[in-house]
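Asker: The following comprises the amino acid sequence and a computationally predicted model.
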Amino acid sequence: MANWAKLGARLRAWRDDSRRTEANRARAAGDIAGFQGAVLLHGSLLLFKVAWLGGQPGLALRCSAYVLLCLAVVLLVRRHPELHARYRELIGTVCGATLAWMMLQLTVHRGLDLFKLHRGSSLALLGALLLSSPAAWLFMNIMFGQSPTAFLRFSLPLLALQPLWQSKRVCQCLLEEAGVQAPLRTLYDALDAVHCIALPAPLIYSPATAPPPNDLAACLAIDWWAVAFVAVVLPLTLLAHMEKGRARQQAVGWPQQQQQQQQHHHYHHHQEQQPGSTRELLLCIYLYSGLVWLLTVQLGPLVWRLLPPLA
């Protein structure tokens, strides 16, 4: 009971944090624009690509739940801004989970068929997998929302569970495409070679980094790396770096107006003024990517057995 009481006290303190809610109020206009853009983009995609051209109106109707959710958030921000400011992070998490569910539905039911665009290219195949898994969509959603990293450390692993659990079905769709085996193997070998540079010598030549036994194992390794790194580790690293930069600005006593202008600058423009910091950030990203790849290749075969069997 004492642990539950402490948890409840922490949640109440988080909900009533004035600094957090004030920052959320400042992002209200951007949230409205972002969710309106999501309604336009995904609504058009479902209407024209899935329902009309794809001939799957039922799938489009089912996936329109995300579009309706985005519309509801826009109305919430406009009519109840204080409620949105208090629970913005939780709302963003629900929207991210719904977005991931929608993209997975479109992938496994062939609503988009992005894998057909590979044309024998391993890079094109990686792009299609990032959009279908749906690591790239989650990354964009997280970077746009810019929730505090203290919250994202708990929410992002939960968001990643859904695409990781459905990875076998995603890979089944990928492997059914003609001519995908060669670029898939090339992509796996390229990722393995690039990340081996970041790994200690005993790990580089371990059996864990040997070629996968089949195409399904190669696809699962790439998909899990994409979800774990692109949708979890990479946004956490970037946002933590941005938070540290803002904290340094406030520590040296910059005027409030100048701080707000700096926060709206493009991230890379700020980094151009700190080449040493940029190099450290890129090195951390590379090392984290290598670590995620190593864990995926080593632990993946043990975990994949627990995933739902292919139909």
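Answerer: Cool, got the structure.

Asker: contacts and neighbour counts: CA atoms only from here.
Answerer: Noted.

Asker: residue ranges for the helices of the stretch 151-300 of the chain, please.
Answerer: For the stretch 151-300 of the chain, helices defined by DSSP state H, counting those that start in this stretch occupy the ranges 167-175, 181-196, 201-204, 215-225, 234-251, 256-263, 267-272, 275-304.

Asker: Comparison target below:
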Amino acid sequence: MRAAAAQFAADYAANPRRRTINEERAKDDATGGLILGFLWLGVAAKTWWGGEAGLALLPASYGLHEATYFALHRWVPSFRGLYVRFLREILFIPAMLHTLATLITLSVWSHSSILTLHGGSSLRLLLVLAVANGSLAHSMYYPFCGFLLPYVAAALPLTLLLPLASSRLLCRRLLEDASSTQAVTNLQSTLNIAHAAVAGPFGWSDFPSTGADAALPSCIQVNVYLIGLLGCALPLLLARPLPEQQQQPRQQRRRQPAEQQTDGAGALHETLRRQHLLPRLALASAIAWSIGAAAAFTFGG
């Protein structure tokens, strides 16, 4: 088993499609990382001026991390070659964990937590939770980086553990604001109704409807649902599969009709059509909602 896994990893590392993607995305990684770095430095400055110097170190360190990477990419030519061949996938995981730790720590412990910005609106609360728990970051970072499916499937368990483990803490922080209780209850009820036909008894949760403690299971269910849908299912569905033609003999590929070779837009449309993205996303949503219900019953007491 270990030998097979090692062989698979070696084959993946030698995959020409992986090398091509890494070469194409290396410059985008540096530029996008630098932009994110400046944004995080802005967050660090705001946190520092708010009297939370200790918390400001997390976003500041992320900004310095991205600035260092940009400098290496720009002025150390040998680094780019190593990055494309070996380091891109390796460095992504600690960078992602750094982002998640910063988001969750600031959301839970900062006086200016993003969790206070829902304004009593269930829809806004959905977005606030998706940002705070890192699920939105997952849904953006993985597709933007263009990783192949085997890597995404292997990396997600490592980067999802922290958001899942922080669900109860995040929800307790959210429910410290009395105005969030009704918004959480309304959001959970709406999502319950939306998933009732598909998830059935596995997703239908009958939680108490009053009080902050009673709203805790509802919050955990919604939070875990977002992590499962945006943080796990969407990156997997949007990940690039291993090229099918890589397994075909070269002569067979040459004999394929020219009309089967589509342009970029046509290829994307064909990929989405073949993968049946929307039905799969709907099924993933029902599964994530059911998992959220199980988590709520287990950890919401």
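Answerer: The structure has been received and is ready for your questions. It should be emphasised that the depicted structure is a prediction, and the values quoted were computed from it without experimental measurement.

Asker: could you dump the helices of the stretch 151-300 of the first structure to a markdown table with distance to Ser122 of the first structure and mean neighbour count?
Answerer: Output for the helices of the stretch 151-300 of the first structure, formatted as a markdown table (distance: least, C-alpha to C-alpha, whole Å; neighbours: other C-alpha atoms under 10 Å):
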| stretch | distance to Ser122 of the first structure | mean neighbour count |
| --- | --- | --- |
| helix 167-175 | 13 | 22 |
| helix 181-196 | 5 | 18 |
| helix 201-204 | 23 | 12 |
| helix 215-225 | 12 | 22 |
| helix 234-251 | 21 | 16 |
| helix 256-263 | 37 | 12 |
| helix 267-272 | 28 | 12 |
| helix 275-304 | 17 | 16 |
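
Asker: Would you mind saying which of these lies nearest Arg119 of the first structure?
Answerer: Closest approach to Arg119 of the first structure among these (C-alpha to C-alpha): helix 181-196, 9.0 Å.

Asker: distance of Leu46 of the first structure from Gln256 of the first structure?
Answerer: 43 Å (C-alpha to C-alpha, to the nearest Å).

Asker: Neighbours of the residue lying closest to Lys116 of the first structure once chain neighbours are set aside, how many?
Answerer: Nearest residue to Lys116 of the first structure, sequence neighbours excluded (C-alpha to C-alpha, 6 or more residues apart in numbering): Glu177, at 6.6 Å. Neighbours of Glu177 of the first structure under the rule other C-alpha atoms under 10 Å: 14.

Asker: Which residue would you name as the spatial centre of the second structure?
Answerer: Centroid check for the second structure by C-alpha atoms, centre = their mean gives His138 as the closest residue, at 1.1 Å.

Asker: now stretch 27-41 of the second structure, how far from the chain's geometric center?
Answerer: Counting by C-alpha atoms, centre = their mean, to the nearest Å, stretch 27-41 of the second structure is centred 17 Å from the centre of its parent chain.

Asker: and if you look at stretch 174-187 of the second structure?
Answerer: For stretch 174-187 of the second structure - counting by C-alpha atoms, centre = their mean - the centre lies 24 Å from the chain centre.

Asker: swap in stretch 71-88 of the second structure?
Answerer: 25 Å.

Asker: one step back: okay if I get the helices of the stretch 151-300 of the first structure as TSV plus distance to Val39 of the first structure?
Answerer: Putting the helices of the stretch 151-300 of the first structure into TSV (distance: least, C-alpha to C-alpha, whole Å) gives the following:
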stretch	distance to Val39 of the first structure
helix 167-175	25
helix 181-196	33
helix 201-204	45
helix 215-225	27
helix 234-251	23
helix 256-263	26
helix 267-272	26
helix 275-304	32
